[in-house]
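In: Following is a predicted model, sequence given first.
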Amino acid sequence: MSNLDVFIVNVALPEIGDHFAPASLSSLSWVLNAYAVIFAALLVPAGGYADRTGPKRAYLVGTTVFTLASILCALAPDVWTLVAARAVQASGAALLVPSSLGLLLATAPPERRVPAVRAWTAISGLAAALGPVAGGLLTELDWRWVFLVNVPVGLAVLIAAPRLIPATGGAVTGRGDRPETAGPDVLGAVVLTVAIASLALGLVKSDDWGWASGGVVGTLVAALVLLAWFVLRSARHPQPVLPLPLLRVPGFSSATLANVLFAVAFAAMLLSAVLWCQQAWHWSALRTGLAIAPGPLVVPALAIGVGPIARRVGAGLVAASGCVVFAAGIAWWAWQMDPDTGYAAGMLPGMLLTGIGVGLTLPTLVGAAVSALPPQSFSTGSGVVTMARQVGTVLGISMLVAALGSSDDGGRDAGAMLGAFDDGWLLTLLATAAAAAACLLIRRPRPADES
């Protein structure tokens, strides 16, 4: 549900904007960013909660919150109520994701953990493949159905999970000399939330306010100060949002950095494709979903099939190669796309290349990160990795909105709109190049760790 929801809502975003008109792209971006910001800030506390109380309990609580919040999203009377409901929904997703991976890793034998992670990522990729088409179909009925579709799924999980999910024990310890009696760092989560939101606000409002304006400079400076405070607090708190010792685990820190950077590129790519189809070609939500689907459809098979290659040549090289293929897809769009170009010659080749790039890179980076962790930190560590991806998602969406500026209004001609998209794709290429460089920093495991 948590992965499907991201792709469904991306496709439905223009329809949501039409329903709540007038709603600018910078305002609508918070329907996506509110989810990603809260998701990022709560992932590690949620992973710690799953480690302490057991992933099964966290999974069921997360499903309950996510399902109820989906109803609130569907009932939202305006954009900002929808944004608030999305924040609640994100808190449920923050419990779902690390606890689901924690359950998987706790029940998989050591020699099967990396393949299990790839299978877990492949299912996420399947959600990504189905999401655009499902979003298009549901939006044709009414955009509210993109949220209501979660309700029967959530109810089915709550009925079946208590019987089907195996018990994995109670609290998991092993945080070194940090006292387990200390509560989670709620203030740290708030500081991280405000920091990421401030950074996103400064970026998405740069066109409206001006880069040199007091509003943009003030929000960006505030974001940097809050991020510095957050890091200092994480170093001192017994149950921090970001457990800094995990970043000293060989292989984990570089894979996490690569996850952030690749998420920037991936989020910008996805939103740019949706906006291009509906703004440049004036396609319906359903046609947009069908246009996007070929890329994600190649992800699941690659997510599983690339595992043996990564074990032979190293995760870093495979992930970096995926970044190169992904960049080729973005470069194709920058070279070939214009309002008069057909889908087959314009968008489709780039969509297939970006899909191959995602299939090579994303599961490889996730697998490289979590396989470097000790078993007692699976849920928390997977929370850090997913938090990194969500932070990258916020930055990618905000970066694209800043590049597009007012291209969403009707006053721009085709040339100005194309130039704005080219700027967005150039920034996406730069983020992909940075991700490739970070991938090459991932060290290969010793032969004893290859399993």
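Out: Received, thanks.
In: Every contact and neighbour count from this point should use C-alpha atoms.
Out: Noted.
In: for the residue sitting nearest the centre point of the chain, what are its contacts?
Out: To find the centre residue of the chain, average its C-alpha atoms and take the closest one (Cα atoms, centre = their mean): that gives residue 390, at 4.3 Å. Counting by Cα atoms under 8 Å, 6 or more residues apart in numbering, residue 390 touches 36, 37, 39, 40, 260, 263.
In: Just among these, which is most surrounded?
Out: Within the contacts of residue 390, most neighbours by other Cα atoms under 10 Å means residue 40, with 32 neighbours.
In: Identify the residue spatially nearest to that residue, adjacent ones excluded.
Out: In space, not counting the residues next to it along the chain, residue 40 is nearest to residue 387; the distance is 4.2 Å by Cα to Cα, 6 or more residues apart in numbering.
In: Quick check: which element contains that neighbour?
Out: Assigned by DSSP states H and E, residue 387 falls within helix 378-404.
In: that older thread, what's the burial count for the residue nearest to residue 40?
Out: The criterion is other Cα under 10 Å. On that basis, residue 387 has 28 neighbouring residues.
In: Next up, a structure to set beside the first:
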Amino acid sequence: MRASPGAILAVLSLAAFMAGLDLFIVNVAFDDIGRDFAGASLSSLSWVLNGYAIVYAATLVPLGRAADRFGPKRGFLIGLGLFTLASGACAASPGLLVLVLGRVLQALGAALLTPTSLGLLLHATPPEQRPRAVRIWAATAALAAAAGPVIGGLLVLASWRWVFLVNLPIGVLTLAFARRVVPEQRLEKPEALPDVFGAGVLTVAIAALSLALVKAPEWGYVTTPTLSAVLVSLALMAVFAGRSRSHASPVVEPLLLRVPAFLWSNVTMLWFSIGFGANLLANILWMQQVWHFSALRTGLAIAPGPLMVPIFAAVGQRLTRKLPAGAIAALGCVLCASGAWMVLSSVRAQPDVLGAVLPGWMISSAGVGLAMPTILSCATVDLPGSRAATGSAIVTMARQVGGVLGVSLLVALIGHPRGFAATHEAFQRVWWVAASAYLLAVFAALRMTPRTSRKALAEVEPVIER
């Protein structure tokens, strides 16, 4: 069945939206899951988020490269099917451990469908329409990140299990349309099998660092368990870097880092995502745990924010005619930092969504709309065509690693405060860290505009193609 580029874009964006949505939709379900599972602590519940994000980040590139070898469309359909089935397993989980394992399976499915969806989109879209298609695909991911708490709040009204059950009809529908609409993509030569061991090393390294951050308030910051976890993480990062330089098919090809736009897009995405992960969850937990809002009330309180994302993604698209991409992303990061600062300086014990949370949250959401699609699209614009999907997977990996670090820092900074004054101070620390991470992203963004990359690309492309 031949389909228009618009229909293909719609199907592939829907799949990416579903995978991106699940990264954030469970935030507002924390309290309900904790009550259902005998009052699980915040540090234990954080692994429902971090377990997904860590596995997703570490397996994006290897699974994407494996799909390139065995067939992108086949990989996309398998990933979408696995994600859908794992969602059902999460919904039926009898305990927290089973839920975390189900989230790991979801992450494997998402890591397979996300890079293949972009690769299939680029293959099926005429060259002159590709920049616009990539921005729409990226804006869909940004909208999913911002809309997750709203949709989650509505679903938790019935049960937290609906946060996962909702994926079943969407997944089945997307599978049916994708089989008919999305064309096959065959590569001229098969990809080498990726470095699976290297991906495992990266997974454990990120998990060890997250464990150290999450457990530091309980274990102590300068104790044997905390320092051991940090040392394990650093040692494994060194092993991963060594394998990336020596392996025939590494998870991250060092040559790609010689393309400045790609390198600085990843640095920008890492800092941006640290701020985003901490800021989003801090807003939600403040309303639920300090103001005692229900999941539904929390979702509705921040509902206007996600509406800003597609609006400012469109604004960002128009600004590309007048401003460099790096300046647009930097402006978005400045707005995000300003929004976090406004919230931290405004919240008090008395609930006040309109005066204390919503103004800063809407400014941050506008910044997300400017920054995230720009960073994602800028990361791959100067890469060889054969590495567009790989480049997208790497920048998405940076996004997930940043999110893991942001959530882990939040858990470490909040700790176990007693009384409003201590709780207020702990949350203010989180918002300060989020704002600082956004500002660091500003400086990286200013260097990511594709302007000096052509010379580097001329050196890199022949080596990669060989």
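Out: Right, received. Where do you want to start? In this text, all values refer to a predicted model and were calculated from it rather than measured experimentally.
In: Kindly present the contacts of residue 390 of structure 1 as JSON lines, with separate columns for secondary structure and distance to residue 208 of structure 1.
Out: What follows is the contacts of residue 390 of structure 1, written out as JSON lines (DSSP: H, G, I helix; E, B strand; the rest coil; distance: Cα to Cα, whole Å):
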{"residue": "36", "secondary structure": "helix", "distance to residue 208 of structure 1": "23"}
{"residue": "37", "secondary structure": "helix", "distance to residue 208 of structure 1": "22"}
{"residue": "39", "secondary structure": "helix", "distance to residue 208 of structure 1": "27"}
{"residue": "40", "secondary structure": "helix", "distance to residue 208 of structure 1": "26"}
{"residue": "260", "secondary structure": "helix", "distance to residue 208 of structure 1": "27"}
{"residue": "263", "secondary structure": "helix", "distance to residue 208 of structure 1": "25"}
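In: Contacts only, for the residue lying closest to residue 256 of structure 1 once chain neighbours are set aside.
Out: Leaving aside its sequence neighbours, residue 256 of structure 1 sits nearest to residue 385 (Cα to Cα, 6+ apart; 5.7 Å). Under the criterion of Cα under 8 Å, 6+ apart, the neighbours of residue 385 of structure 1 are 256, 259, 366, 369, 370.
In: What lines up with residue 385 of structure 1 in structure 2?
Out: Here residue 385 of structure 1 is matched to residue 395 in structure 2, going by TM-score structural alignment.
In: The equivalent of residue 74 of structure 1 over in structure 2: neighbour count?
Out: Taking TM-score structural alignment for the superposition, residue 74 of structure 1 sits opposite residue 91 in structure 2. Residues lying near residue 91 of structure 2 (other Cα under 10 Å) number 19.
In: cool, and the one 3 residues further on?
Out: Residue 94 of structure 2 has 12 neighbours, counted by other Cα under 10 Å.
In: follow-up on the earlier one: can you tell me how far the match of residue 385 of structure 1 is from residue 125 of structure 2?
Out: Here the criterion is Cα to Cα, to the nearest Å. By it, residue 395 of structure 2 lies 21 Å from residue 125 of structure 2.
In: related to what we said a few turns ago, ok, the contacts of residue 385 of structure 1 in structure 2: which stay?
Out: Mapped onto structure 2 and checked by both residues aligned by TM-score structural alignment, their matches' Cα atoms under 8 Å, the contacts of residue 385 of structure 1 keep the contacts 256, 259, 366, 369.
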